[in-house]
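Q: fold the following.
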Amino acid sequence: MDRFDAMRAFSRVVEAGSFTKAAQTLQMSKTTVTQLVQQLEARLRVKLLHRTTRKLSVTPDGAAYYERVVRLLADMDDAETSLSSAAAAPKGRLRVDVPSPLARLVLVPALPAFHARYPDIQFDMGVSDRMVDLIGDNVDCVVRGGEITDQSLMARHVGDLQIGAYAAPSYVERLGAPEHPREMENTDHRIVGFMHPRTGMVEPRTMHCGNERIEVKSRYVLAVDDGNAYLEAGLAGLGVLWLPTYMAAAHQARGELIPVFEQWRFDPMPLYVAFSPNRHVSAKLRVFIDWIVELMKKPVPRANGEPLHPYLL
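A: Presented below is the predicted three-dimensional model:
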């Protein structure tokens, strides 16, 4: 038995909550993972896990051992990456989950430059706006706009996205361009709703102009839970959109979206990289986070390739 392989297998079983998920993330067979944990228990002469056909739980001894194993594995990873060659060239698989518009418009187009700098980092990128179980889904980090409400996560604030209000020309031709946020209430005006991934509710937007601050509650024809679908609904004229400017830039330049409420401002949307405190922040994750910070400071390109404005405030 390789003790470190057994420790990794045990820690992953605890984090994933099952031998099957742990085996998948370790790219081992379930039988191998089970044998490693059994061999570890035999060596330690303690039961680390309670196993039944329906449920897996950690024993008190297993919980105490897990806490020490996590630190030991993190220290070992630190020792390897602290070597000059490893620190200069981080490598390995990095599992991330990012919103679909951010992936399509910002991260994926910029990845060739990242790959040229760090050729030995391999991405497994989930593209979604869903809630992600970082441990159960074996994800190293998620990138999300908006406040991180899960207090169990560590999060690094990487910037603040500019937000604007936009409507398609077809919408403006049909209903006119609203000038005051109150026009969105109890009239024929509509928004495109975006459903919160945790609650499934469409939350109101707050706008301010001088000392006036208004929480806009409007009806909608369609509400969605995906950023790309949200944008397409706005382009189809189904309602007013509240968009990060990086999503609207090219469409605005082509005349496909028209800014509305231009005298009004939105609070910026914070952008975070969140990760589990039980996961070691590896060299590859550190350079990925630093790259996002660097990337979001660059200007949004126009449709013709000219810079428009920065992604962040």
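Q: C-alpha from now on. contacts and neighbour counts both.
A: Noted.
Q: what residues are up against residue 292?
A: Residues counted as contacts of residue 292 (Cα atoms under 8 Å, 6 or more residues apart in numbering) are residue 158.
Q: if we use 10 Å, what do you get?
A: Residue 292 sits next to 106-107, 110, 143, 158-159, 272-273 when contact means Cα atoms under 10 Å, 6 or more residues apart in numbering.
Q: next, the second sequence, to be compared with the first:
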Amino acid sequence: MDRFESMRIFTRIVELGSFTKAGEELGFPKATVTHAIKQLEARLRVRLLHRTTRQVTATLDGDAYYRRCMRLLADLEETENIFSEAAVNPAGKLRIDMHGTLGMHFVMPVLPQFCERYPNIELEIGMGDRLIDLVRESVDCVLRVGELRDSSMVARRVGTLEQVTCASPAYLKKYGIPQTPAELEQHRGVNFFSSQTGKAFPFDFIEDGKQTSYQLKGSVSINNADAYAACCTNGFGLIQVPRYHVEEALQQAKLQEILAGFRPDPMPVAVLYPHHRQLSPRVRVFVDWMAEIFAKAH
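A: Coordinates of the predicted model:
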């Protein structure tokens, strides 16, 4: 087994925390994986991994070696892509993840176009609202909405989503239509809370050129986008969402936009991917395609 293959095995063991899982993903028996690591440690004369019955973790030397391996493997992939057909005709499996409502609205209706353009790419799509570990879960890239806080990932903005504040006609008939954000103290909101922190997201507005945030009282808090909109339709209070998610309800007068003159800034949409995937032809064409999709959506 050559050194680069040994590096690939080692990096996947570190990322997955398991000899067995790394072997299954790479198509090697566990015995082959174990032998490769023993040879690698013998050649380097250092211990790279801590092994227990429950998990496998990198030693300090192993962590340093892992980081160097990732740079070398990325450089190798880039070099091979420059001189291979993959640069112009990407092929292989592309694992992506995206928010369910975003994917269903923007991606799934036009997905056949991507498959027709790149017939040799096999897509594996995950949909949900949880944050995933791209490296550990072997995901190539994710489509996300909102301000990005993970500096360990490469991020390319592909679009923006206009936000609107809405309420049902029945709610507005009962409580009145607020004319300024300051009047929200007299109103109720459906609060959308973070699955990670448990905290409710505030309602944001632009007043006199500056962003202001308000926390509204309410009887319902939720962390599912469809249920969030349904609560509003059923009169539980105000919500603030990307327009696309309630466009049909607005057109059918099931919901009504309020405070349109104080709309918050559009929410950014970006594709995130690990640094070692930034030169992958499959990731590159998917990111470019997503930029096309959101450009046409506006």
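Q: quick one on the thing from earlier: closest one of the contacts of residue 292 of structure 1 to residue 299 of structure 1?
A: The closest of those to residue 299 of structure 1 turns out to be residue 106 (Cα to Cα; 10.7 Å).
Q: where does that closest one land in three-state SS?
A: Put simply, residue 106 of structure 1 is helix when judged by DSSP: H, G, I helix; E, B strand; the rest coil.
Q: likewise for residue 38 of structure 1?
A: Reduced to three states with three-state DSSP, the structure at residue 38 of structure 1 is helix.
Q: circling back to that earlier point, now, the most widely separated pair of the contacts of residue 292 of structure 1?
A: Greatest spatial distance in these: 110 and 272, 18.4 Å, computed using Cα to Cα.
Q: what residues of the lengthiest helix in structure 2 count as buried?
A: Counting by DSSP state H, the longest helix found in structure 2 is helix 60-82. Neighbour-count burial for helix 60-82 of structure 2 flags 62-63, 65-66, 69-70, 73-74, 78, 81 (criterion: 16 or more other Cα atoms under 10 Å).
Q: tell me the two of those residues that are most distant?
A: Spatial extent of the buried residues of helix 60-82 of structure 2 (Cα to Cα) is set by the pair 62 and 81 at 27.9 Å.
Q: just to revisit the earlier point, can you flag which of the contacts of residue 292 of structure 1 belong to strands?
A: Counting by DSSP state E, the contacts of residue 292 of structure 1 place 143, 158-159, 272-273 in strands.
Q: so which residues of the stretch 1-150 of structure 2 form strands?
A: In the stretch 1-150 of structure 2, the strands defined using DSSP state E, counting those that start in this stretch lie at 49-51, 56-58, 92-98, 121-127, 141-145.
Q: dump those into CSV; add distance to residue 253 of structure 2 and mean neighbour count as well.
A: Converted to CSV, the strands of the stretch 1-150 of structure 2 look like this (distance: least, Cα to Cα, whole Å; neighbours: other Cα atoms under 10 Å):
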stretch, distance to residue 253 of structure 2, mean neighbour count
strand 49-51, 61, 15
strand 56-58, 56, 19
strand 92-98, 29, 19
strand 121-127, 29, 14
strand 141-145, 26, 22
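Q: would you turn the ones you listed into TSV with distance to residue 220 of structure 2?
A: What follows is the strands of the stretch 1-150 of structure 2, written out as TSV (distance: least, Cα to Cα, whole Å):
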stretch	distance to residue 220 of structure 2
strand 49-51	47
strand 56-58	42
strand 92-98	26
strand 121-127	25
strand 141-145	23
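Q: of all those, which one comes closest to residue 215 of structure 2?
A: Comparing the strands of the stretch 1-150 of structure 2 by their distance to residue 215 of structure 2 (Cα to Cα), the top pick is strand 141-145, with 20.8 Å.
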